[in-house]
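Asks: pasting the structure only:
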């Protein structure tokens, strides 16, 4: 390489790199005053998990390069949310929660025409909600969000038929896992439509989950529909159904978001989650929750949220003297750059 070419390429690379980050902090009060100070079920509670405590759910720092045609994204995370995120990682040689604890995303991408290929740890194709709080209508996640993958590891191919229709095919290690605890791989698919007012996606997951005697084929389908009814009112509906061996679970949720003024919005959410055999939540139960969220965006990179949430279960699953139901108040602030 010519001596004068290397600095030019380095400057070009630096101008195309995108540095990102942010802090998601919150305070939550559970009126049941849980004994353990934990308001959510094991393996859930990626925001506002701790009762009567100011905490950092997520502090992020990352760097990315758009695939033109080759790119990448590395995003690290620290806090209570990232700790919950990786708890199900299989403990094996060179993998496990301690190995991957601070990784949100680490992926390579190649784009050519309508085709994009990605490999590595990347956001899940399943569900309405993101692990990034500022991208969600509410502050706490739905049970559907907490009990389905936020991330996945493997290969993803995306084909854009036109500006509205696209399809994805995934070859994955498993269900929200970086390491693999069995000999099988999983397949995921998505067919999506993105219109001016209506957007919809149908997502699937098929693959063996568990290890040893518990290993069995998991079949899962997820549907997400959003509709911008007016300039101020948006609606979202989600539905899930899954089966593994003889275990069955299914859920449905609805969201209504009203933009009251330029910086102010209100979102109401209602959801029912039926875990008939306790495979997903750990207890055979039906969970129901209702959430009301007030959002204020005083600046482009700052989102403030205040939220009231009420949860019920058909079993005594919440860790508190009163056990169930429970009511939670939370305030959160997310600053990004």
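Replies: Perfect, I can see it now. Please read these numbers as outputs of a predicted model, since none were measured by experiment.
Asks: CA atoms for contacts and neighbours, from now on please.
Replies: Will do.
Asks: how about the helices of this structure, start to end?
Replies: 5-16, 80-85, 97-100, 143-146 (DSSP state H).
Asks: Contacts made by the last one with the rest, please.
Replies: Read that as helix 143-146. Contacts to helix 143-146, defined as C-alpha atoms under 8 Å, 6 or more residues apart in numbering, come from residues 44, 45, 46, 127, 128, 129, 240, 251, 252, 271, 273, 287.
Asks: residues touching the fourth one, list them.
Replies: Under the criterion of C-alpha under 8 Å, 6+ apart, the contact partners of residue 127 comprise 144, 145, 148, 222, 223, 224, 238.
Asks: Mind putting the contacts of helix 143-146 into JSON lines with distance to residue 299?
Replies: JSON lines is the format used below for the contacts of helix 143-146 (distance: C-alpha to C-alpha, whole Å):
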{"residue": "44", "distance to residue 299": "30"}
{"residue": "45", "distance to residue 299": "27"}
{"residue": "46", "distance to residue 299": "24"}
{"residue": "127", "distance to residue 299": "28"}
{"residue": "128", "distance to residue 299": "25"}
{"residue": "129", "distance to residue 299": "22"}
{"residue": "240", "distance to residue 299": "35"}
{"residue": "251", "distance to residue 299": "35"}
{"residue": "252", "distance to residue 299": "33"}
{"residue": "271", "distance to residue 299": "31"}
{"residue": "273", "distance to residue 299": "35"}
{"residue": "287", "distance to residue 299": "36"}
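Asks: Spatially nearest residue to residue 313 (excluding sequence neighbours)?
Replies: residue 287 (4.5 Å; C-alpha to C-alpha, 6 or more residues apart in numbering).
Asks: if I look at the one you found, how far off is residue 317?
Replies: Residue 287 sits 10 Å away from residue 317 when distances are taken as C-alpha to C-alpha, to the nearest Å.
Asks: next, the one to line up against it:
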């Protein structure tokens, strides 16, 4: 699978390079920056160290995904991205290739991972995004996107550099999907109101395993400059019924961002989901939660962020245990050089069930404390 992905990626790169040269109306420069700009090339590197105060023999930080390894240095992500924005009446593209520990957990089913596979043992290479954009010259520009793209749900994303914290929260890990494959159509009615409608294979599915497609809608509002909101909805058939069949899954996701001052940002994220016939008793399974974020920029070189979350996995279908989980995370940020970010972090998780490990036992504690140091570089 890895070889097939890399061959496909190389083919796409060659096509993009050929297209870029064909479109060039005047002689292109030969410098590194000229080539980088011509291809829309960027590189991202992310890694860190995570320490669990219990020093568990299992080596696991429970209820974590990307940062699940305790007391270990980890190469989280090594990404290469080729990107071209589509102008009105033009074509754009995005190709994102990922490698590292994080790449194991963002595979779409049918592309690097299969139903029932252990993500921790999967391929550390992932074709994260590969899509083509076309903006039709209708009104303000009707955008069509076809291919594989990251989800519009949630307040956090795969790359830590674009989040407030180094670790990802409970809602990102368990409440929402990572990527979709299909078609999305978007239109900005004004600077304050826009919509996206999409038809996709489902949650993290490259190959659709449900009996019908999943439909999604995103409504973006910016009533004033300091306030923005995104309302996301998805509904479709997904594998996950207690009888082994596919069932209906609905997700509602809301993200509200408030910037009362230039250097202060508040974010609130709420999720609610229900899947029919997926609970252990054969009934509807539900999960929901809320997260709050606050970040303050003290200067151009230093910021600090705080995140607090509550997640209710009412039937245990997302975390494996019917439980109510909370976490609080404090993350200073140091921008020590151009495009280089360093984030130390302290995080405390706790549950109403025994969901965490002590040193010599598994799942015998109700809380977990970790500290981490994350490093991110963009080129």
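Replies: Now that the structure is in, tell me what you want to look at. Everything numeric in this text was worked out from a predicted model, so none of it was measured.
Asks: So how do I select the buried members of the contacts of residue 127 of structure 1 in PyMOL?
Replies: Those of these that count as buried under 16 or more other C-alpha atoms under 10 Å are selected in PyMOL with:
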select buried, resi 144+145+148+222+223+224+238
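Asks: from the contacts of residue 127 of structure 1, which single one is nearest residue 22 of structure 1?
Replies: residue 145 (21.5 Å; C-alpha to C-alpha).
Asks: Could you measure from the counterpart of that closest one in structure 2 over to residue 126 of structure 2?
Replies: Counting by TM-score structural alignment, residue 145 of structure 1 lines up with residue 172 in structure 2. If you measure residue 172 of structure 2 against residue 126 of structure 2 using C-alpha to C-alpha, the figure is 19 Å.
Asks: can you check residue 318 of structure 2 too?
Replies: Taking C-alpha to C-alpha, one finds residue 318 of structure 2 at 23 Å from residue 126 of structure 2.
Asks: Compare those two and say which is more crowded by neighbours.
Replies: residue 126 (26 against 17; other C-alpha atoms under 10 Å).
Asks: does that one really touch residue 105, like I thought?
Replies: No: using C-alpha atoms under 8 Å, residue 126 of structure 2 makes no contact with residue 105, being 9.2 Å away.
Asks: Hmm, residue 29 of structure 1 is touching residue 331, no?
Replies: No: when contacts are counted by C-alpha under 8 Å, residue 29 of structure 1 is not listed as touching residue 331 (9.2 Å).
Asks: and residue 58 of structure 1, what pairs with it in structure 2?
Replies: That one, residue 58 of structure 1, aligns with residue 77 by TM-score structural alignment.
Asks: What is the burial count for that match?
Replies: Residues near residue 77 of structure 2, counting by other C-alpha under 10 Å: 24.
Asks: Near the residue nearest to residue 313 of structure 1, how many other residues are there?
Replies: Residue 287 of structure 1: 19 neighbours (other C-alpha under 10 Å).
Asks: Who are the contact partners of the equivalent of it over in structure 2?
Replies: Counting by TM-score structural alignment, residue 287 of structure 1 lines up with residue 325 in structure 2. With contacts defined as C-alpha under 8 Å, 6+ apart, residue 325 of structure 2 is in contact with 310, 311, 312, 349, 350, 351, 352.
Asks: and with 10 Å instead?
Replies: 63, 170, 289, 309-313, 319, 349-353, 355, 366-367 (C-alpha atoms under 10 Å, 6 or more residues apart in numbering).
Asks: measure it to residue 309 of structure 2 for me?
Replies: On the measure of C-alpha to C-alpha, residue 325 of structure 2 and residue 309 of structure 2 end up 8 Å apart.
Asks: Kindly point out which residues are neighbours of both of those two.
Replies: In contact with both residue 325 of structure 2 and residue 309: 170, 289, 349, using C-alpha under 10 Å, 6+ apart.
Asks: got those residues as a markdown table, with distance to residue 19 of structure 2 and neighbour count columns?
Replies: As requested, these are exported to a markdown table (distance: C-alpha to C-alpha, whole Å; neighbours: other C-alpha atoms under 10 Å):
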| residue | distance to residue 19 of structure 2 | neighbour count |
| --- | --- | --- |
| 170 | 42 | 25 |
| 289 | 45 | 22 |
| 349 | 49 | 23 |
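Asks: could the residues you listed be laid out in a markdown table, adding distance to residue 24 of structure 2?
Replies: Formatted as a markdown table, these follow (distance: C-alpha to C-alpha, whole Å):
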| residue | distance to residue 24 of structure 2 |
| --- | --- |
| 170 | 46 |
| 289 | 49 |
| 349 | 53 |
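Asks: quick one: which of those is nearest residue 98 of structure 2?
Replies: Among these, and counting by C-alpha to C-alpha, the member closest to residue 98 of structure 2 is residue 170, at 22.3 Å.
Asks: Quick check: the closest one vs residue 349 of structure 2, distance?
Replies: 10 Å.
Asks: hey, what's in contact with both of these two?
Replies: 63, 64, 308, 309, 325, 326, 327.
Asks: The last one is in contact with residue 291, isn't it?
Replies: Yes: taking contacts as C-alpha atoms under 10 Å, residue 327 of structure 2 lies within contact range of residue 291: 9.4 Å.
Asks: which residues are in contact with both of those two?
Replies: In contact with both residue 327 of structure 2 and residue 291: 169, 170, 307, 308, 309, 310, 311, using C-alpha under 10 Å, 6+ apart.
Asks: Now render the residues you listed as a markdown table, adding distance to residue 227 of structure 2.
Replies: Listed next are these as a markdown table, based on distance: C-alpha to C-alpha, whole Å:
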| residue | distance to residue 227 of structure 2 |
| --- | --- |
| 169 | 23 |
| 170 | 24 |
| 307 | 19 |
| 308 | 20 |
| 309 | 21 |
| 310 | 23 |
| 311 | 25 |
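Asks: Residues in contact with both of residue 126 and residue 105 of structure 2, list them for me.
Replies: 112, 113.
Asks: Could you tell me where stretch 208-220 of structure 2 falls in structure 1?
Replies: So stretch 208-220 of structure 2 sits over residues 180-192 in structure 1, by TM-score structural alignment.
Asks: From the opening residue of the matching stretch to its closing one, how far?
Replies: For stretch 180-192 of structure 1, the first-to-last residue distance is 28 Å (C-alpha to C-alpha).
Asks: buried ones in that stretch?
Replies: Those would be 180, 181, 185, 186, 187, 188, 189, 190, 191, 192, for stretch 180-192 of structure 1 by 16+ other C-alpha under 10 Å.
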